[in-house]
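K.L.:
no sequence for this one, just the structure:
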């Protein structure tokens, strides 16, 4: 299964949209997105690692995390959850990216469409402007999203079909 990427859409000209079907039921895929113990295994581009400082999964809750690049560069991020509708939808406003360029500042809307035994995940990254989106693309957001979805697919294949307690 391949990640489909769209630049802009009918809803907004200044977004990146990633879609991919995963070979796992919706509850398992949703949990991989909301369980810090799972997120650390797949969130971020290939070669990156993740430190989660806090993750409060509730409306108004904060997800404070740092992506660590393979070259040693840290990319601090802070997200605030705006909508949580398990296991269908997550919406959060993310502020972050490189310390000198907060290129990943955008609203992220994640939908989970369960069609057992698969789940279609769509991530919309809605930026303030097309210029902001283009800056994020120039810093690798498109490749990072594709690689992150690939890592999620690998994680789900390793962890098997059973939901974790």
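P.N.:
The structure has been received and is ready for your questions. All values reported here derive from a predicted model rather than from experimental measurement.
K.L.:
from here on, contacts and neighbour counts on C-alpha atoms
P.N.:
Will do.
K.L.:
Show me the longest helix that occurs in this protein.
P.N.:
Secondary structure of the chain read by DSSP state H shows that its longest helix is helix 141-159.
K.L.:
Enumerate the positions of that one that are buried.
P.N.:
For helix 141-159, a neighbour-count test (16 or more other C-alpha atoms under 10 Å) marks 141-153, 155-156 as buried.
K.L.:
ok, structure two:
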């Protein structure tokens, strides 16, 4: 087995909601647009199909007004345990990375883990240093947490 740790970013969070509810927040654009992305970012969807081979095309806008085109293809959907996706700026992006989202029951809560694998170490380092991917990943999971727990109240 090849060690890929130099190309990975892993973030996780335990969310006080059932696994099915947490998983559901990934399945429809109306949910994702409410919580996806780091603090202060907005998400505008151009197209969305949640199915294996389906695509989510969207734009994220930062607080500074900078827009980031995004493209995701859903590669695996195993309800409610796992989602695997390929994420880049556009279809065919040579720098696209793979993320495996795992949803594990933790008592009455759900542990969500995002394990992102970049094609090259330099891309992982750039994501971490220039784009603050670890902090952004943690903020994204915090947004998911706030969204699904507020939906329960």
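P.N.:
Good, I have the coordinates. The shown structure was predicted, so the numbers you read here are calculated from the model rather than taken from an experiment.
K.L.:
Report the TM-score for the pair.
P.N.:
After superposition, the two chains reach a TM-score (TM-score structural alignment, normalised by the length of the second structure) of 0.89; 148 aligned residues with a C-alpha RMSD of 1.9 Å.
K.L.:
and the longest helix of the first structure, which stretch of the second structure?
P.N.:
Per TM-score structural alignment, the counterpart of helix 141-159 of the first structure in the second structure is residues 133-151.
K.L.:
Outside of that stretch itself, list whatever touches it.
P.N.:
9-13, 15-17, 21-22, 25, 34-39, 114, 127-128 (C-alpha atoms under 8 Å, 6 or more residues apart in numbering).
K.L.:
Kindly report the same for stretch 13-22 of the second structure.
P.N.:
Contacts of stretch 13-22 of the second structure (C-alpha under 8 Å, 6+ apart): 80, 103-106, 108-113, 138, 141-142, 144-145, 148-149, 152.
K.L.:
gap between the two ends of that stretch?
P.N.:
Counting by C-alpha to C-alpha, to the nearest Å, you get 11 Å between the two ends of stretch 13-22 of the second structure.
K.L.:
again with stretch 86-95 of the second structure
P.N.:
End-to-end distance of stretch 86-95 of the second structure (C-alpha to C-alpha): 10 Å.
K.L.:
contacting residues for the residue mapped onto residue 72 of the second structure from the first structure?
P.N.:
Aligning on TM-score structural alignment places residue 72 of the second structure opposite residue 79 in the first structure. Residue 79 of the first structure sits next to 62-64, 92-95 when contact means C-alpha under 8 Å, 6+ apart.
K.L.:
and of those residues, the nearest to residue 52 of the first structure?
P.N.:
Taking C-alpha to C-alpha as the measure, residue 52 of the first structure lies nearest residue 64 of the contacts of residue 79 of the first structure, at 6.1 Å.
K.L.:
Now which of the contacts of stretch 133-151 of the second structure would you call buried?
P.N.:
The buried subset of those (16+ other C-alpha under 10 Å) comprises 9-13, 15-17, 22, 25, 35-39, 114, 127-128.
K.L.:
In helices, which of the residues you listed appear?
P.N.:
Per DSSP H, these map to helices at 22, 35, 127-128.
K.L.:
Can I get the contacts of residue 79 of the first structure in JSON lines including neighbour count?
P.N.:
Converted to JSON lines, the contacts of residue 79 of the first structure look like this (neighbours: other C-alpha atoms under 10 Å):
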{"residue": "62", "neighbour count": "20"}
{"residue": "63", "neighbour count": "21"}
{"residue": "64", "neighbour count": "19"}
{"residue": "92", "neighbour count": "23"}
{"residue": "93", "neighbour count": "21"}
{"residue": "94", "neighbour count": "21"}
{"residue": "95", "neighbour count": "17"}
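K.L.:
Let's have the residues you listed in JSON lines, adding distance to residue 36 of the first structure and secondary structure.
P.N.:
Shown next, in JSON lines, are those (distance: C-alpha to C-alpha, whole Å; DSSP: H, G, I helix; E, B strand; the rest coil):
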{"residue": "62", "distance to residue 36 of the first structure": "13", "secondary structure": "strand"}
{"residue": "63", "distance to residue 36 of the first structure": "10", "secondary structure": "strand"}
{"residue": "64", "distance to residue 36 of the first structure": "11", "secondary structure": "strand"}
{"residue": "92", "distance to residue 36 of the first structure": "15", "secondary structure": "strand"}
{"residue": "93", "distance to residue 36 of the first structure": "18", "secondary structure": "strand"}
{"residue": "94", "distance to residue 36 of the first structure": "16", "secondary structure": "strand"}
{"residue": "95", "distance to residue 36 of the first structure": "18", "secondary structure": "strand"}
